[in-house]
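Enquirer: Just to be clear, the model below is a prediction. Sequence and coordinates:
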Amino acid sequence: MANTVAIAELIFIPAPGMGHIMSTVEIAKLLVSRDQRLAITVLVMKPHAANSGSAITEYIESLAKNTMDRVSFIQLPRYVAPSIPDPKVSFFDEFGKCHCRYVRNVVADMTSQQGSRRITGFVIDMFCTGMIDVANEFNVPTYQFFTSTAAFLGFKFYIQTLCDDLNEDVVKLSNSDTEVSVPSFVKPLPTKFFWIFVKTRERLDFVLRSIRKLRGVKSIMVNTFLELETHAMESLSADVNIPPVYPVGPILNLEGGPTMGKPLYHDIIMWLDSQPRSSAVADPGVFWGFDEAQVKEIARGLEQSGYRFVWSLRRPPSDQTSGVMTDYEDPSEVLPEGFLERTRGIGKVIGWAPQVALLGHVAVGGFVSHCGWNSLLESLWFGVPTAAWPLYAEQPMNAFEMVVELGLAIESGIRRVMEDDEIRTKVKEMSGKSRLAVAENGSSYASVGCLIQDFVRSNS
């Protein structure tokens, strides 16, 4: 009778955002491909607003259509906010507590019918530290998959140190005009670039509770690689009060989302196929969209640059809670008069944009990015220089690190991103390093191997 392999089951819990879920799925696929003794169940939270989850739902459904050996998905019930919220309780706390109940029920059911599988750990998102308590109830360790930079991870730990150990008024500091020496950054970080979550008391309280819990996890996986964030990784490793940190990236979805089959995709690629090498700048758009005045300014800048371009122009959300953008039926209604006629042949204004396909195309020589970490990792992977245009969340900190510390992006300007040969050379070099990091014997490959051994040992 053949011996059955004991399967170590991991519970992955990403935050309900496309970037978080997509990178979580990619590392799940990587882990099970590296070792047949691992299986992963991804517990998918639905976004708060019912209509904001369409892209996520579409993405998860697309995954379900493909057979994924030892990776499965369970969608949790949607959180319904109270009609009269408690002013003393933050939305993040309420959202987390509600989902703790859902996760507890799902894991209890899984535990009662495991067979040869045994749950050996939770892998949680940066916004899901409340799940550590649930993992403790089941007597299994917790790991975190951090979907941003190692420098930003260090920043979060430092903020907690300022509050708890140095009694610093972080809200006042964050809203001042000064610079702070943060250990995970090489240069002093201007407070104007601080994460928006530490600029108000309610959100800071949530961050502090999360970081205090995070210090108790078994280890932290960061979607970065050692050759990119050498200083940040060294600063994290030197702090004995921080759990072991493993750089495992870049973790990327290079196949694109479920919209790759859209007819528009083929039209864009055909247009790029007819353009000279590295001649076009790509602006794949932004989550929030722009108002009409901003759109007109961007249009003037693109036109005056004289460069070919692909511009993803989308209508802003109709309300602040949905976050859902739509394509314009007629983009000329918000563009300067005659813009489309004047730029016909050298520019393409589109709706939804296949970002990975754009960055991977030889005709694209520059990228206007709002500095979400997944987008920056993609641009480095394909060796495309970035013009940084941060807008919200930790994007300003990402931009500071890329522009000021690493010299891998420029602050702004289409002409410079297309013409700066020094930046282009550095980005091409980092592109090669990013690919070597995840190849066999690379730095991130080795980190993943160490983590797998830890997961498997927990099952023995």
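Expert: Perfect, thanks for sending it. Numbers count the residues shown, from 1 in each chain.
Enquirer: Please count neighbours and contacts with C-alpha atoms only from this point.
Expert: OK.
Enquirer: Helices along the stretch 101-250 of the chain, start to end?
Expert: Counting by DSSP state H, counting those that start in this stretch, residue ranges of the helices within the stretch 101-250 of the chain are 131-137, 150-164, 170-174, 201-214, 230-238.
Enquirer: For Glu333, which of these is the nearest?
Expert: Proximity to Glu333 (Cα to Cα) singles out helix 201-214 among these, at 38.1 Å.
Enquirer: List of residues touching that closest one?
Expert: Contact with helix 201-214 is made by 90, 92-93, 127, 129-130, 132, 144, 156-157, 159-160, 171, 197-198, as judged by Cα atoms under 8 Å, 6 or more residues apart in numbering.
Enquirer: Use this one as the comparison:
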Amino acid sequence: MGAHVMMLSSLGHGHLIPFMQLAKKLVARGLTISFVTTFHHIPSLRSKAEAAREAGLDIHLLEMEIPHDHLTLGKVNSNSVQWHKLPPLLDADERLEPHFDRFLGRFLAREISPLPAPLCLIADFLLGWASAVAKKYGVPRVSFETSGCFAESVHQIVWEILPRNLPRTASGLYLVPGLPREVRLTRLQLLPELPEATPENGTHQYWLRVRPANRQSWRTIVNTFYELEGEFVDHYESVNGTLRTIGPLLPPEAFEYRDVQCKKIAPAVELGISTDGDKCMQWLDAQAEECVLYISFGSENSISTAQVEELALGLEASGVKFVWVLRTPSDAAQNSLTSPLDFLPVGLHGRMAAKDQGFFVLGWAPQLGILAHPATGGFISHCGWNAVLESTAMGVPLIAWPLYAEQHFNSKLVVDEIGVAVEAPQRIEQDWLVTRDDVKRIVRTLMIKEKGKELRKRMKELKAAAKTAVGEGGSSYKNFDLFVSEIMALPKA
């Protein structure tokens, strides 16, 4: 058994993927990992942890006991979330504190596991309180930023200052001060209620608690690579303290040739099981190179009934082939007897099958495997950070369609800063709807027009940079080496 490191993720499902990849990388360097979670994620993580142990990886899944009625995660559905209140997920993350405090005390007393005391605790950056709890028990805390430095830099300033206090241009754009270069935000690139947020806003108060607490960490690691957003890495470090960029945190297969490795990638990272996954990959096998558009809005988001209809009809009109991870709309009643297919325009599912234009995945999709497939040439994404890094590693350009939070700032990064995406024209006056005509236009722009070829070329350049960063001697490789050596130098309890 190697030196022990404990890990604690946010309750957000999307954070589990980089945490599990980090765990595997640390184990590969000879460390033993305990992954602490709650009943919310035990089902999706148990099979992965067991598979890892069968493969000789020293990863232990430990459950933190919480009454099942104590935490309500809620679900982020659309831009209509009432952001003047603290979102349910962040509220649940804060409510973890007393439970983890009790768990860590019992763990160190050897009441839970025979594992030795951890050299350090790697805790999600959303769990600011972890710094104080870890210090209480004499365990160094590492803050793990699962988002990128551009988005977090903008997010930090905007949420601390609040948009009402930001300088404005003559045309009404919001200027974000204190960044390496001028960043202008449109009203669309802010959360719906953020411009009106007051100092009493729940999320504003949350970040005033969390960020100073994170600065008390022993170390900070970030799931990004320096060549992607270097000047914002430098900025974020100057404000928040020394950090190590160690990403993209993806399986090694992700950086190999797409046509050889795509079928090996999916089981390496997916946390769910999809009965459509194998059929989807078989359908892609029959398609021409870079002709298919992949559509997914992430693991914790869905779009409205009206938006499903506009997107579906726009895709049909575009004539472009697609794979769509389809979920029940955000404004529809959750009914186990209702299929997401029921919310498509009448007859569309049948027409797509008859024309071999579209494939619908219900439930979990083998996302990285789909992106790795040579038939995939574009990605409609909500711009969660995992999705941005995965599309970068696969060299697949984006249609940026953010739904909430830092996704809007990630969208700003990929569209305006690094130029690997086109933006879905959401319309504020139409409740953030993207019309079928706009869908047709942007899809054809990405998949058929010259603009799409330019974005694809630029994204493939970033793909090469990402592969270099994680390869031996690369920036992330050396930072990870340094991080591991720093852990191993910590005194054992």
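Expert: Happy to help now that I have it. Keep in mind the model is a prediction, meaning the values are calculated, not measured.
Enquirer: which residues in the stretch 151-300 of the second structure form strands?
Expert: Counting by DSSP state E, counting those that start in this stretch, the stretch 151-300 of the second structure has strands at residues 174-176, 183-185, 219-222, 243-245, 292-296.
Enquirer: Adding mean neighbour count, write those out as JSON lines.
Expert: Output for the strands of the stretch 151-300 of the second structure, formatted as JSON lines (neighbours: other Cα atoms under 10 Å):
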{"stretch": "strand 174-176", "mean neighbour count": "21"}
{"stretch": "strand 183-185", "mean neighbour count": "17"}
{"stretch": "strand 219-222", "mean neighbour count": "22"}
{"stretch": "strand 243-245", "mean neighbour count": "24"}
{"stretch": "strand 292-296", "mean neighbour count": "24"}
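Enquirer: Quick one: closest of these to Phe19 of the second structure.
Expert: That would be, of the strands of the stretch 151-300 of the second structure and by Cα to Cα, strand 219-222, which comes in at 11.2 Å.
Enquirer: after superposition, how close is the closest one to the first structure?
Expert: Following superposition, strand 219-222 of the second structure is found to deviate from the first structure by 1.1 Å on average (mean Cα distance after the TM-score superposition for the first structure).
Enquirer: Mind giving me the packing neighbours of that strand?
Expert: Contacts defined by 3 or more Cα pairs under 8 Å, 6 or more residues apart in numbering; DSSP states H and E place strand 219-222 of the second structure against strand 141-145, strand 243-245.
Enquirer: Identify the residue spatially nearest to the aligned partner of Tyr477 of the second structure in the first structure, adjacent ones excluded.
Expert: Here Tyr477 of the second structure is matched to Tyr445 in the first structure, going by TM-score structural alignment. Leaving aside its chain neighbours, Tyr445 of the first structure sits nearest to Val438 (4.9 Å; criterion: Cα to Cα, 6 or more residues apart in numbering).
Enquirer: Now do the same contact list for the one you found.
Expert: By Cα under 8 Å, 6+ apart, the residues touching Val438 of the first structure are 248-250, 444-445.
Enquirer: separation between it and Leu254 of the first structure?
Expert: Distance, Val438 of the first structure to Leu254 of the first structure, using Cα to Cα, to the nearest Å: 14 Å.
Enquirer: Alright, that wraps it up for me.
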